[in-house]
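# what follows is a protein structure lacking sequence information:
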């Protein structure tokens, strides 16, 4: 079978999509991934065909935009997605949209008669009366009654409205009828949830396909400098914000909090280019790293609350401190609190870090329950679609 997997998100979406692609290829399928150019090495390094879409995210997200700029960028993104996905989907049997704002994938699947699957990486990005929508454009919804939550989901449709005219113009070029509700069109009739059922269970209503998180096996060795640092003392505290635009103050606060507790620090630069303020030997700065290997050798993990990092930290059995910035990260912070495997906070303090470190046993217990076969389960289920 031929599969096209598409995302326009950051590494938190590109990495699980790549994990699924790897499993599909292992099962003998032809697979292509469409993703932002930032992730070409990630995809091709795993032996998967790659087609870039849109701008380089690391550069684009560093530029502040006005509301008018944002509307223009959305229109450009929709047109670009249709152009790229239409070309890449030639003869595909199944098209999978990984994550939000996948405006073109379902329409292209419809135009060529292929199966379409929308996959979310977090339960609270799918409508339910049991949780509020994710944070959008700086607004952080708060969970309320089922009626309150449904009202918030109704308002959530507004974020997709600005793309409707452009989307319908592109559908017309494919000979397709216009659609009215962009969000529900993207989600489809039977969305999948690629999240761990212990960390992020689907609350209902009804059942949906929850495969478990799509984890990419990482066999990269740690650098000699990092190995030497880890071997030279007690397990350190990890601090990293991934693709978030953190500030130097956040890094210095984390280092200060760890030092108050007599802990060393591994600081990942990330897209914020975080750096240490001194050259003391109790800290080390690193770049891109095998988190699966590193996290198992830490005392605690301080991070932004992305789905992938939260799951990797949980699977490593280490307590977490989540510093949410946007979208689903507030949800993951609340799930870490619910399971009592860490804390969610606006800043790292010695008190918050000490509380998290006190949950080491709880974190180790939850780690035994985290699934690691989600990508394989999803791949096998996708292959079964030909028999539906």
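Sure thing, it's come through. From a predicted model like this one, the values you see are computed outputs, not experimental measurements. Numbering: from 1, shown residues only.
# when you work out contacts or count neighbours from here on, use the C-alpha atoms and nothing else.
OK.
# just the buried positions in stretch 213-221, please.
213, 214, 215, 216 (16 or more other Cα atoms under 10 Å).
# hmm, who's touching that stretch?
Stretch 213-221 is contacted from outside by 15-20, 121, 194-196, 290, 292-293, 308, 311, 371-376, using Cα atoms under 8 Å, 6 or more residues apart in numbering.
# below is structure B, check it against A:
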């Protein structure tokens, strides 16, 4: 079977797509991943064929944009997706769209008669009267009554309409008719939820395929310097914001809070290129890292609230502090609080860090419930289509 997996998101979407690709390839399938060029090493390093789409995401997100710029970027993205996905699809049997704004994948699948699956990595990115939509363009919806949530989802639909004319123009080139509701077209009739059912359960209505989170088995060793730092004292506090452009003083606040409690810090630089304010031996700054190995050796994990980081932290059995910035991150902050395995906050304070440290037992107890077979489950389901 030939499978094309496509995403235009950050590492939080590219990594689970890669995890699924690895499992599909191990089962004897021909697999290709289409993703932003930032993730070529991630994909090819796991033995999977890679095709880039769009600009370098890290560079693009570092530049501010006006509403007009955003509309132009969306239109360019839709055209680029159609160009790349159409060429890569070939005679694929299944096309999987991973994450948001996958405008081309379903249309290309339709044009070649392939199966189509839309996969979400968080429950609140799929419409339900039981939760509010994700945060978009600075607006952070708040859970309300069923009627209030449905009204917010109606508003959410409008975020997709700006690309409708471009989408339909590209569909016409493939000999396909126009569509009116862009969002529901992308989501499809039977979306999958690639999230852990304990951390992020589907609230209904109805049943959908919830496979569990798609996790890569990361075998990379920790660096010599990092191992030496970890071995030289008690478990430290981890601080990292992934692909978010967090304010530099956020890291400074976290370091100050940790020091006040006598804790050391591992600071991951991330896309914001965070830096330590001094070279004291109680802190270390690192680059890309095997989070699965590192998280088991820290006391608290402070992060932005991405789906993958939240799941990896929970599986490691360590309490979390979520500092949400956008999209699904507010949801994951609320989930770690619901499960009492962490806290959501705007910044790290001594009080918040102390609270999180006292949740170690709850976090450890929940870790055994986190599924690690989500990618395998999804791969087998795809092969049964």
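Thanks, I have it. This is a predicted model, so every value here is computed, not measured.
# just the ones of the contacts of stretch 213-221 of the first structure in strands?
Secondary structure defined by DSSP state E assigns none of the contacts of stretch 213-221 of the first structure to strands.
# for ChimeraX, write a command that selects the buried ones of the residues you listed.
Of these, the buried ones can be selected in ChimeraX as follows, counting by 16+ other Cα under 10 Å:
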select :15,16,17,18,19,20,121,194,195,196,292,293,308,311,371,372,373,374,375,376
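# now, the contacts of stretch 213-221 of the first structure that are in helices?
15-20, 292-293, 308, 311, 374-376 (DSSP state H).
# for residue 32 of the first structure, state which of the residues you listed is nearest.
Here the nearest of those to residue 32 of the first structure, counting by Cα to Cα, is residue 18; it sits at 9.5 Å.
# my read is that the closest one contacts residue 45, right?
No - counting by Cα atoms under 8 Å, residue 18 of the first structure does not reach residue 45; the two are 10.1 Å apart.
# now do the shared contacts for the two.
With Cα under 8 Å, 6+ apart, residue 18 of the first structure and residue 45 have no common neighbours.
# the strands in the first structure, which residues?
Counting by DSSP E, the strands of the first structure are 2-6, 30-35, 49-52, 94-98, 115-120, 192-193, 209-210, 237-239, 265-268, 283-286, 300-303, 320-322, 342-344.
# so where do the helices sit in the stretch 151-300 of the second structure?
Taking DSSP state H, counting those that start in this stretch as the criterion, the stretch 151-300 of the second structure carries its helices at 164-173, 182-187, 224-231, 248-260, 291-295.
# go on, the stretch 1-150 of the second structure?
11-26, 40-44, 57-61, 67-89, 105-112, 146-157.
# next, format the ones you listed as a markdown table and append distance to residue 209 of the second structure.
Converted to a markdown table, these look like this (distance: least, Cα to Cα, whole Å):
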| stretch | distance to residue 209 of the second structure |
| --- | --- |
| helix 11-26 | 15 |
| helix 40-44 | 25 |
| helix 57-61 | 30 |
| helix 67-89 | 24 |
| helix 105-112 | 18 |
| helix 146-157 | 21 |
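# which one of the ones you listed lies closest to residue 352 of the second structure?
helix 11-26 (25.4 Å).
# what's next to the closest one, contact-wise?
Helix 11-26 of the second structure has contacts (Cα under 8 Å, 6+ apart) with 5-8, 30-33, 35, 39, 42-43, 46-48, 98-99, 121, 213-217, 243, 306-308, 375-376, 378-380.
# sorry, back to before: to residue 347 of the second structure, which of the helices of the stretch 151-300 of the second structure lies closest?
Among the helices of the stretch 151-300 of the second structure, helix 248-260 sits nearest to residue 347 of the second structure (Cα to Cα), with 6.4 Å.
# how close does the closest one sit to the first structure?
Here the mean offset of helix 248-260 of the second structure against the first structure after fitting is 0.4 Å, by mean Cα distance after the TM-score superposition for the first structure.
# does anything pack onto that helix? Which helices or strands?
For helix 248-260 of the second structure, the helices and strands in contact under the criterion 3 or more Cα pairs under 8 Å, 6 or more residues apart in numbering; DSSP states H and E are strand 237-239, strand 265-268, helix 350-357.
# if you set the cut-off to 7 Å instead, what comes out?
Secondary-structure packing of helix 248-260 of the second structure (3 or more Cα pairs under 7 Å, 6 or more residues apart in numbering; DSSP states H and E): helix 350-357.
# relative to helix 248-260, how tilted is the helix it packs on?
70 degrees (axes from the mean of the first three to the mean of the last three Cα atoms, to 10 degrees).
# other residues contacting helix 350-357 of the second structure?
257, 258, 260, 300, 319, 320, 321, 342, 343 (Cα atoms under 7 Å, 6 or more residues apart in numbering).
# give me whichever of the helices of the stretch 1-150 of the second structure is most buried.
Compared across the helices of the stretch 1-150 of the second structure, helix 11-26 shows the largest average neighbour count, a mean of 23 (mean count of other Cα atoms under 10 Å).
# read off where it ends up in the first structure.
Aligned by TM-score structural alignment, helix 11-26 of the second structure falls on residues 11-26 of the first structure.
# no more questions from me, cheers.
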